[in-house]
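S.K.: structure for the following, please:
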Amino acid sequence: MTMVVQWVRSLIFMITIYAWMLILGLVFAPYALFAKRGALMACKTYARTTLWLARWMVGIRSEVRGVVPTGEVVVGAKHQSFLDIIVIFDAVPHGKFIMKRELLWTPIIGLYARRLGCIPVNRGKKGAAVAKMVKDVAKEFNEPGQLVIYPQGTRVAPGVHKPYKVGTAILYEGLGFTCIPVATNAGVFWPRTGVLRKPGLAIVDFLDPIEPGVARNEFLGRLEEVIEMRSDALMREVGFDPDGIH
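M.R.: The predicted structure is shown next:
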């Protein structure tokens, strides 16, 4: 019975946050069209209210650990669910995401992604996509911000292994920025699929920076090691065994 109640609460929560996204998107649209500040204000408002609703409606508390970057950096983040996107965006002053190009044509999301300075990538053209991504990012960074990229390229369920792609290393190398690895256990409570949201403490942890100048292969190895080890530790902290998934 308890699980049924939680599922119903989860369904109401999901309907609420997507309806709220539509309402906020429409209300702020005139402001966002003429000022990037309007887009940032709308998205920050959405992130903060969604985190509050998650705590109140389904019992998901969120916690940010580590030193949150405020300057121009590449944030290489573990991606398990929509929740870690929201927590990271709420934490950093001006987050810009590497995102799949198809999202640009999504109502509301596409408008705000463009105004925030998010960088679209065509996944179907690997080499060309990475080269264009570096060029587009360099152009976009006329304005300061924290560039968030997911090294595995997609959401990965807790305990599932997926290799890290070279795009993050190429960005780090091409831009000459410090990289901040980020670990999370958010997918334990807010899974990548399904409706059910489980109560508990979702953590996003900003780890020690990797300074510019590390060779590509060494950088990618270090990035994967620190993110995976810390994410596994965060999952164990809340009672989830990542080694139990096969």
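S.K.: every contact and neighbour count from this point should use C-alpha atoms.
M.R.: Noted.
S.K.: next up, the contacts around the residue nearest the centre of the chain.
M.R.: The centroid of the chain falls nearest to I85 when counting by C-alpha atoms, centre = their mean (2.9 Å). I85 sits next to H79 when contact means C-alpha atoms under 8 Å, 6 or more residues apart in numbering.
S.K.: element containing it, please.
M.R.: For I85, the element it lies in under DSSP states H and E is helix 82-91.
S.K.: need the contact partners of the helix or strand just after that helix.
M.R.: As assigned by DSSP H and E, the chain's next helix or strand after helix 82-91 is strand 95-100. Identification of contacts with strand 95-100 by C-alpha under 8 Å, 6+ apart yields 88-89, 116-123, 145-150.
S.K.: quick check: buried residues in the helix holding I85?
M.R.: 83-91 (16 or more other C-alpha atoms under 10 Å).
S.K.: also this sequence, please, to line up against the first:
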Amino acid sequence: MRNLSPVPGRLGPWQYLQNALYYLHVGLATLLIGLAGLPFVAFGGRDAANAVATRWIGYMLWAARLHLGVTCELRGTPPEGDCIVAAKHQCFFDILVIAHALPRRAFVMKREVMRVPIMGWYAYKVGCIPIDRARGRDALRAIAGELRARLASAGGLGQLIIYPEGTRTRPGERRDYKHGVGTLRLAADLPVVPVAVNTGLFWPRKGWGVRPGRAVVEFLPVIAPDFPRDEFMSRLRADIEDNSDRLLAEAGFRQ
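M.R.: Next up, the predicted model:
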């Protein structure tokens, strides 16, 4: 694991107040948008749930720009077909940006998250897949079976977002990649789209002390389903980490 020095400087009291106002604002908006969308989702299924989610995520991004002065430049071409999206994960902000860029997004997420009132129900309706990490290989086999079933259905899979490191990381930090993404890719014969980010420079892992600026999220060239199995993880890791380091350097971050 490699660590680079943290971004220098301290935030003033006003910026922390702006952070608090943002979370208060989006908390209320989440409740209102979630409740207002329930009747549509109850009768409209996954497409309706995705429409509500897109509106909610867009509102969250707008509020981040309003309160915190944070925007994001989107590079590359977001996929539209069935695939796995394997992304660097530095903070809550990159979740929003990546999800907003995809038309039929879904996440592999901890099952506890899907028990959260309202939003957990939406996560289920848009196709998010819960994972019980304690079950190890059994959990991966269950997810692989779910992917194959969805691919065979009329609605298809959509874009399944996975974080190969399994957690948020600091800018410049590299962790070992978990092999779940490779297992699911083979089991479902899916292309994988790597994603690089530098969002952690502006939005810390724990969500407080957000700094104004323009982050970058970049969709990288697709890795085809027939890419050699024994080379896949090293290729994926190099694509994501090297390009994330490049985006950090562009923003002025140095070791």
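S.K.: tm score of chain vs chain?
M.R.: Once superposed, the chains reach a TM-score of 0.94 (TM-score structural alignment, normalised by the length of structure 1), with 242 aligned residues with a C-alpha RMSD of 1.4 Å.
S.K.: follow-up on the earlier one: residues in structure 2 aligned with the helix holding I85 of structure 1?
M.R.: Mapping helix 82-91 of structure 1 onto structure 2 (TM-score structural alignment) gives residues 92-101.
S.K.: mean per-residue distance, that stretch versus structure 1.
M.R.: Here stretch 92-101 of structure 2, set against structure 1 after superposition, deviates by a mean of 0.9 Å using mean C-alpha distance after the TM-score superposition for structure 1.
S.K.: before we move on, back to that, and the helix holding I85 of structure 1 with strand 95-100, angle?
M.R.: Per axes from the mean of the first three to the mean of the last three C-alpha atoms, to 10 degrees, the angle that helix 82-91 of structure 1 makes with strand 95-100 is 150 degrees.
S.K.: relative to the whole chain's centre, how far out is helix 82-91 of structure 1?
M.R.: Centre-to-centre, helix 82-91 of structure 1 and its host chain are 6 Å apart (C-alpha atoms, centre = their mean, to the nearest Å).
S.K.: now flag whichever of the buried residues of helix 82-91 of structure 1 is closest to V8 of structure 1.
M.R.: Checking the buried residues of helix 82-91 of structure 1 against V8 of structure 1 with C-alpha to C-alpha, the nearest one is L83 at 18.9 Å.
S.K.: report the separation between that closest one and R123 of structure 1.
M.R.: 23 Å (C-alpha to C-alpha, to the nearest Å).
S.K.: distance check, whichever residue in structure 2 pairs up with S231 of structure 1 against R229 of structure 2.
M.R.: Counting by TM-score structural alignment, S231 of structure 1 corresponds to S244 in structure 2. Distance of S244 of structure 2 to R229 of structure 2, given as C-alpha to C-alpha: 23 Å.
S.K.: which position in structure 2 pairs with F219 of structure 1?
M.R.: Aligned partner of F219 of structure 1 by TM-score structural alignment: F232.
S.K.: excluding covalently adjacent residues, which one is nearest to that match?
M.R.: G182 (7.2 Å; C-alpha to C-alpha, 6 or more residues apart in numbering).
S.K.: my guess is P204 of structure 2 meets V210, correct?
M.R.: Yes. Contact between P204 of structure 2 and V210 holds when scored by C-alpha atoms under 8 Å: they sit 6.3 Å apart.
S.K.: of these two, which one has the most company?
M.R.: V210 (23 against 20; other C-alpha atoms under 10 Å).
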